[in-house]
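In: Everything below, folded, please.
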Amino acid sequence: MRSAVRVQLSFMMFLEFFIWGAWFVTLGTFVLKNLQNTTDSQVGVAFLTQSIGAVIAPFIVGIIADRFVSAQIILGIIHLIGAALLWTCSGMTSFDSFYPVLLVYMILYMPTLALVNSISFRQMTDPSKEFSFIRVFGTVGWILAGLLIGWLQWEKTNSLDLTFKMAAGASLLLGLFSFTLPKTPPAKKGTEISVKEILGLDAIRMLKNRSYLLFFLASIAICIPLAFYYNFTNPFLNEIGMNAAAGKQSMGQMSEFLFMLVMPLFFARLGVKKMLALGMLAWVVRYTLFSFGDIDANYWMLIVGIILHGICYDFFFVTGQIYTDKIAGEEFKSSAQGFVTLATYGVGMLIGFVISGPIVEAYKTGAGHDWHTIWLIPAGIAAVVLVLFMLFFRDTNKDTVVKH
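Out: Now for the predicted structure:
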């Protein structure tokens, strides 16, 4: 790959995830503080837009980008529209007007996660060696967004409307920049449209593999407590008085980056089952630390809970992607990844977003919330998933590749 193209793709990834990190981390706090008369349940509804976008995304990518319009053109158009929608969100004062705009935005944004990958892969001769260097700039973008919010003290001064304006500016820049990216014409132009292929449902036969079926169900179940983290970590940290909470949360992405580098060493030594189990155990430990942590003597618990994000995400989700690739075989590699993404970020997190809001609402107190009890609930869910997984999951050599 030419150096100029590598720089282009790296900057594209940086902006793509800077945009998301600029407002998503503090969304819960924005809903509760900047919008009038909102509830914890509405925080869950706001985050639910991600799952709706994840379910719809394969249709946009699979139908339009794969068959009709070049990926870089669609990416540019979406981000230009997105800039206007994000700027509109910044001025909203009621949830009823805010939610439809956010929903439209997430339906448009979620497909761009696949588009930036597609644009990158099409320029590479060996994605297994080249992609990680490009993708890491996305993590850098997310981290920088969080650090900026913390440094500018927008949470403390109740100025989170500026997060949407910052994201809108970055979206405008990426929208214009996208038209300069390498041409990525439709890969399946003129081919028949198959809904099963677009949703990855061709890979459903992988569930005949008992071990993979258990992993698949565990993936959906573990995304339920994951939704608690996305929804309420930032409101929780701000409510208990942590300074620059969004900036502190960026340590989770720093941890993710570091654990990504050492994953091959762990994978070679531990194997699939132990890697997945460690990822789930990290969720149990993280939420338990949040439950007992505070801003004083147990401050370290909050920080360790945030840093555990690297193990929580990399050891379970990245290992799961590798395991899915192994089980799928050559025929269903692409559709299998789409299938598991639809199940986790679509179905699993959708359930989590729906139930987390009412649960947090139920433990509201006069002074705030009973966070000790709240965090023990996702910890308990993750613990049950972990125990069942350890009891029933088997990863044997004779049961690796699904028979088509």
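In: going forward, measure contacts and count neighbours with C-alpha atoms only.
Out: Noted.
In: ok, V101 touching W87?
Out: No: V101 is beyond contact range of W87, at 10.2 Å (criterion: CA atoms under 8 Å).
In: any idea how far F137 is from T29?
Out: Distance, T29 to F137, using CA to CA, to the nearest Å: 26 Å.
In: More neighbours: these two, which one.
Out: Each of T29 and F137 has its neighbours counted (other CA atoms under 10 Å); T29 has more, 25 against 21.
In: Confirm that the more buried one sits in a helix.
Out: Yes: applying DSSP: H, G, I helix; E, B strand; the rest coil, one finds T29 inside a helix.
In: got the contact list for it?
Out: Applying CA atoms under 8 Å, 6 or more residues apart in numbering to T29 gives the contacts 155, 234-235, 238.
In: could you redo the last one with a cut-off of 10 Å?
Out: Going by CA atoms under 10 Å, 6 or more residues apart in numbering, T29 touches 35, 40, 43, 155, 158, 160, 231-239.
In: try F17
Out: Per CA under 10 Å, 6+ apart, neighbours of F17: 113, 135, 137-145, 167, 170.
In: hmm, 8 Å instead?
Out: 138-139, 141-142.
In: Dump these into a markdown table; add distance to L201, secondary structure and neighbour count as well.
Out: Below are the contacts of F17 laid out as a markdown table (distance: CA to CA, whole Å; DSSP: H, G, I helix; E, B strand; the rest coil; neighbours: other CA atoms under 10 Å):
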| residue | distance to L201 | secondary structure | neighbour count |
| --- | --- | --- | --- |
| G138 | 29 | helix | 23 |
| T139 | 30 | helix | 22 |
| G141 | 33 | helix | 24 |
| W142 | 31 | helix | 25 |
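In: Give me the neighbour count for S3.
Out: S3 has 8 nearby residues by other CA under 10 Å.
In: Check T324 too.
Out: By other CA under 10 Å, neighbour count at T324 equals 23.
In: do F133 as well
Out: Neighbours of F133 (other CA under 10 Å): 13.
In: Same check on Q321?
Out: 15.
In: ok, now how distant is the closest residue to D202 other than its chain neighbours from M390?
Out: Spatially, and ignoring its direct neighbours in sequence, D202 is nearest to K196 (5.7 Å; CA to CA, 6 or more residues apart in numbering). Using CA to CA, we find K196 at a distance of 32 Å from M390.
In: please give me the structure for this one as well, since I'd like to look at both together:
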Amino acid sequence: MMFLEFFIWGAWFVTLGTFLSQNLNADGLETANVFSTQSWGAIIAPFIIGLIADKYFNAERILGILHLVGAVLMFQMYSATHVGVFYPYVLTYMVLYMPTLALVNSVSFRQMSNPEKEFSTIRVWGTIGWIVAGLTISYVFKWDTGEGMLQNTFLMAAVASFVLGLFSFWLPKTPPVKKATVEKRSLSEILGLDAIKLLNNKNFLVFFVSSILICIPLAFYYQNANLFLTEIGLTNPTGKMTIGQLSEAFFLLLLPVFFSRFGFKNTIMLGMFAWAIRYLLFAYGDAGELAYMLIVGIALHGICYDFFFVSGQIYTDAKAGEKHKSSAQGLITLATYGVGQLIGFWVAGFASEYYKVNHTSDPFWQNVWLVPAGIAAVVLFLFAVFFKDEKARTAL
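Out: Now for the predicted structure:
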């Protein structure tokens, strides 16, 4: 289940920017509009899970239905010939797909006696699925080596979605938790709004704002990285981008070491610093003698993501207290994958269009990558100045 869940996502989302540019001739703002569907899906997902799935349906059944419908929508995306036709399908798809990320976790947790120890061995198969999708695109079918071939990634994702949709009905039964055994959750709690009072804490407010702002550089990576690597001529770009997922798994294991030795503030600052460095490497690297700079930039994904986002989730959990743990995580998710990346995708689209229209003496991609590098550096500076250092035992 976990393998297929993330195989589906990795099968089309990594190369989406390249597909939109090469196959559908989308401009920067049209591309931003398409990528923003992920954010809209993240914003709407709590309503589907919190207000519908958690109360009325077995998790495995709604998971199956969503993926079967998703397979049909993915086939329509495969058949689309214009971004105007493509957009309604991708928007509907992302609204239905984003809730499945919570559903697969729900199915997993309900079958475990000790989730803290058991879940990581299940979740790692999601990372493996994403990696296999990228390697399949680059090294098996070589769809990212010629124009027009990326259309097939949607067909592959449709087949995988159909398989997972059917398979889901054979997963262990995961019925809604009986109302008598749990406290009824309000809409504000589902959306994370119950945890809004945490923003009264200056440190958490600084972290919260930084989380939103750092998602702008993150959106640049999702939206532009594959297109950038393809256009400058790096061979097998999609396969090479899986180095980022390998790095993510590796640095996740090192995260506790950094926490204990350097504390939360220094750990999260290292994550911000890595964002700035990776985009400088993208700005000045090339597919020739300086290709190693691009590979290092991709490999920094582990530090960029784990040291900021994962450590931020841990920090949020510690700050929230027992009463607001789930609400606080919902608030951070809404702020980052919802609001933060929504802003980020539009900034990335605007930057791309701006430098296409306003030609300068510097290469196009160098100008584009210097924008998120500068944003990450500014966020790092603001966080370093305004976040008061906390001892590891109080911060975590």
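In: Can you give me the TM-score here?
Out: The TM-score (TM-score structural alignment, normalised by the length of the second structure) is 0.95; 390 aligned residues with a CA RMSD of 1.9 Å.
In: Relative to Y323 of the first structure, how far out is F216 of the first structure?
Out: Distance from F216 of the first structure to Y323 of the first structure, by CA to CA: 11 Å.
In: typed the wrong thing, it's F17 of the first structure
Out: Taken as CA to CA, the span from F17 of the first structure to Y323 of the first structure is 25 Å.
In: May I ask which helix or strand encompasses the aligned partner of I81 of the first structure in the second structure?
Out: In the second structure, the residue paired with I81 of the first structure is V69, using TM-score structural alignment. Per DSSP states H and E: V69 of the second structure is located in helix 59-79.
In: Just give me the mean distance for that helix relative to the first structure.
Out: Taken over the aligned residues, the distance from helix 59-79 of the second structure to the first structure averages 0.5 Å (mean CA distance after the TM-score superposition for the first structure).
In: What residues sit buried inside that helix?
Out: Within helix 59-79 of the second structure, the residues that count as buried by 16 or more other CA atoms under 10 Å are 59-78.
In: Where in the first structure does the very next helix or strand once past that helix align, residue-wise?
Out: The helix or strand immediately downstream of helix 59-79 of the second structure is helix 83-110, counting by DSSP H and E. Helix 83-110 of the second structure lines up with residues 95-122 of the first structure when matched by TM-score structural alignment.
In: Also stretch 367-378 of the second structure?
Out: With TM-score structural alignment as the criterion, stretch 367-378 of the second structure aligns to 373-384.
In: Pull the residues that contact the matching stretch.
Out: Contacts for stretch 373-384 of the first structure (CA under 8 Å, 6+ apart): 221-222, 224-226, 228, 280-281, 283-288, 290-291, 359-360, 363.
In: Now do the buried residues in it.
Out: For stretch 373-384 of the first structure, by 16+ other CA under 10 Å, it's 374-383.
In: how close does the residue most central in space within the first structure sit to L48 of the first structure?
Out: The first structure has Y345 as the residue nearest its centroid, 7.4 Å off, counting by CA atoms, centre = their mean. Distance from Y345 of the first structure to L48 of the first structure, counting by CA to CA: 10 Å.
In: What of L214 of the first structure?
Out: 25 Å.
In: more neighbours, those two?
Out: Neighbour totals were compared for L214 of the first structure and L48, and L48 leads with 23 against 16 (other CA under 10 Å).
In: so is the more buried one in a helix, a strand, or just coil?
Out: Going by three-state DSSP: L48 of the first structure is helix.
In: What's it aligned with over in the second structure?
Out: Match for L48 of the first structure (TM-score structural alignment): S36.
In: residues contacting that match?
Out: 341-342, 345-346.
In: Turn these into CSV, including neighbour count and distance to K197 of the second structure.
Out: Converted to CSV, the contacts of S36 of the second structure look like this (neighbours: other CA atoms under 10 Å; distance: CA to CA, whole Å):
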residue, neighbour count, distance to K197 of the second structure
Q341, 29, 23
L342, 26, 24
F345, 32, 28
W346, 23, 29
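In: Against S211 of the second structure, how distant is the aligned residue in the second structure for D161 of the first structure?
Out: Using TM-score structural alignment, the partner of D161 of the first structure in the second structure is Q151. The gap separating Q151 of the second structure from S211 of the second structure is 34 Å, by CA to CA.
In: how many other residues sit next to S128 of the first structure?
Out: 9.
In: one step back: which of the contacts of T29 of the first structure fall in helices?
Out: With DSSP state H as the criterion, helices contain 40, 43, 231-239 from among the contacts of T29 of the first structure.
In: could you flag which of those residues are buried?
Out: By 16+ other CA under 10 Å, those give 40, 43, 231-238 as buried.
In: Tell me the one among those residues nearest to M206 of the first structure.
Out: Among these, N231 lies closest to M206 of the first structure (CA to CA), at 31.6 Å.
In: Which position in the second structure pairs with the closest one?
Out: By TM-score structural alignment, N231 of the first structure lines up with Q223.
In: ditto for A71 of the first structure
Out: Using TM-score structural alignment, A71 of the first structure sits opposite A59 in the second structure.
In: Could you pull out the helices in the stretch 201-350 of the second structure for me?
Out: All helices of the stretch 201-350 of the second structure, identified by DSSP state H, counting those that start in this stretch, fall at 202-231, 237-241, 243-284, 291-299, 301-305, 311-320, 325-333, 341-357.
In: got those helices as CSV, with distance to L51 of the second structure columns?
Out: Formatted as CSV, the helices of the stretch 201-350 of the second structure follow (distance: least, CA to CA, whole Å):
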stretch, distance to L51 of the second structure
helix 202-231, 26
helix 237-241, 37
helix 243-284, 32
helix 291-299, 38
helix 301-305, 30
helix 311-320, 23
helix 325-333, 14
helix 341-357, 23
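In: outside of stretch 387-404 of the first structure, which residues touch it?
Out: 205-206, 208-209, 211, 214-215, 218, 272-273, 277, 326-329.
In: give me that answer again for 10 Å
Out: Here stretch 387-404 of the first structure has contacts from 203, 205-215, 217-218, 271-274, 276-277, 280-281, 323-332, 383, using CA under 10 Å, 6+ apart.
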